[in-house]
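>>> what follows is a predicted protein model with its sequence.
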Amino acid sequence: MDGRSEALRGLRILVAEDEMLVLMEIEDMLGELGCVVVARASTVAAALAMADDTALDGALLDMNLRRESILPVAEKLMARNVPFFFITGYAGRAGETPILADALRLTKPFTKRVLSNAMVQAFAGRN
C-alpha cells in the first residue's frame, strides 16, 4: 500500500448513491483503499438521517438520488464540518448553487486511482 492509500486507511465514509451496481463498485474501491463504508444511502431522506447521526470522516454524494437533489445533505455535512465531494454522471455546472459549483466532483465512471486522489485532496488529515 502506498503512502496515499495509507492516508485513507480507516476513514469512515458515507456513500450516497442510488444505482446499486455503482454503489457496489464504489464500496469495493473504498475497501481496497482501506476505507470503511459506515453508511450507505439511496435516498436523500436516508442520507440526511445518516449525515445527522453517523460518525463520519467524509462522504461521497451522488448529485441526485432518485431525481432529488443531494444539496440538503451537503449542507448538513458542511454544518458538521464533514468533508465531502460529489460523484455525478453529468458534466455541466449551469444554474448551480455556490455549494455545488465550488465543491470537488468526480464524473462517473472513475477509476480507483482517480477516487484515491480525490479522497486525499478532500479528506487529508481526517484520519
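Perfect, thanks for sending it. Numbering: from 1, shown residues only.

>>> only C-alpha atoms for contact and neighbour calcs from this point on.
Fine.

>>> out of everything not next to it in sequence, what's closest to residue 105?
residue 86 (4.4 Å; CA to CA, 6 or more residues apart in numbering).

>>> go ahead and confirm that neighbour touches residue 60.
Yes. The pair residue 86 and residue 60 qualifies as a contact (CA atoms under 8 Å) at a distance of 5.8 Å.

>>> in this protein, which spans are strands?
Assigned by DSSP state E, the strands in the chain fall at 12-16, 36-41, 58-62, 64-65, 68-69, 84-88, 105-107.

>>> out of those strands, which comes closest to residue 30?
Evaluated with CA to CA, those place strand 36-41 nearest to residue 30, the distance being 7.0 Å.

>>> how about the closest one, which residues are buried there?
For strand 36-41, burial by neighbour count (16 or more other CA atoms under 10 Å) applies to 36, 37, 39, 40, 41.

>>> ok, structure two:
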Amino acid sequence: IVIDAAGKSLSTIATEAKDLANRAKEGKLQPTEYQGGTASISNMGMMGIKQFTAVINPPQAMIMAVGAGEKRPYVMDDGSLGVATVMCCTGSFDHRAIDGADGAQLMAAFKTLVEKPLGLVA
C-alpha cells in the first residue's frame, strides 16, 4: 500500500513501490503494509500474459490488470501502417464505490498518459 499517493511525486511512489515489492518477495511486510488501500495494480505482463481480468481485493474499490506489451501492426495517425507496442489493461470496479462511468474515465486518462507519458511531468 502506497499511502497518500496523490500527495507524492512519481519518483517517490516508484521508490516506495519498489521497496514494498522487494520486502514482499522476502516475506518481510507487516500486515499494515498490505491491508486496506483503495486500489491495486496487478501486473502479469512481466510474465508474458497478454490479457487477464483481476479480481478486486476487498475492501478496495478497484484493481487494474496490466498485460504484456507486444509488437503489432498499427494504423498510425497519418493513415500509414506501422508497428506499435500494444498492451491490454483492464479495470475492475466495485460499483458500490466507483460508478462505471467514472471508472471508464479513469481508464481513458490512464490510456492517454501511457500513450503520451510526458503528460506525467508537464
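On my side now, so go ahead. Keep in mind the model is a prediction, meaning the values are calculated, not measured.

>>> fetch the TM-score of the aligned pair.
Counting by TM-score structural alignment, normalised by the length of the second structure, the TM-score of this superposition works out to 0.31. Behind it: 77 aligned residues with a CA RMSD of 5.1 Å.

>>> figure out which of the strands of the first structure is closest to residue 99 of the first structure.
Of all the strands of the first structure, it is strand 84-88 that lies closest to residue 99 of the first structure, at 10.4 Å by CA to CA.

>>> the closest one versus strand 12-16: what angle between them?
30 degrees (axes from the mean of the first three to the mean of the last three CA atoms, to 10 degrees).

>>> for strand 84-88 of the first structure, packing partners?
strand 58-62, strand 105-107, helix 112-123 (3 or more CA pairs under 8 Å, 6 or more residues apart in numbering; DSSP states H and E).

>>> what would the ones you listed look like in a markdown table with distance to residue 6 of the first structure and mean neighbour count?
Putting those into a markdown table (distance: least, CA to CA, whole Å; neighbours: other CA atoms under 10 Å) gives the following:
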| stretch | distance to residue 6 of the first structure | mean neighbour count |
| --- | --- | --- |
| strand 58-62 | 16 | 25 |
| strand 105-107 | 21 | 17 |
| helix 112-123 | 10 | 16 |
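
>>> turn these into a markdown table, columns for distance to residue 48 of the first structure.
What follows is those, written out as a markdown table (distance: least, CA to CA, whole Å):
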| stretch | distance to residue 48 of the first structure |
| --- | --- |
| strand 58-62 | 11 |
| strand 105-107 | 19 |
| helix 112-123 | 20 |
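
>>> of these, which approaches residue 7 of the first structure most closely?
The nearest among those, by CA to CA, is helix 112-123 at 7.2 Å.

>>> quick one: the closest one to strand 58-62, angle?
Using the same axes, to 10 degrees, helix 112-123 of the first structure lies at 120 degrees relative to strand 58-62.

>>> which other helices and strands contact helix 112-123 of the first structure?
By 3+ CA pairs under 8 Å, 6+ apart, helix 112-123 of the first structure packs against helix 3-8, strand 84-88.

>>> please repeat the previous calculation with a cut-off of 7 Å.
Judged by 3 or more CA pairs under 7 Å, 6 or more residues apart in numbering; DSSP states H and E, helix 112-123 of the first structure is in contact with helix 3-8.

>>> pull out the buried residues from the helix it packs on.
Buried, per 16+ other CA under 10 Å, within helix 3-8 of the first structure: 5, 7, 8.
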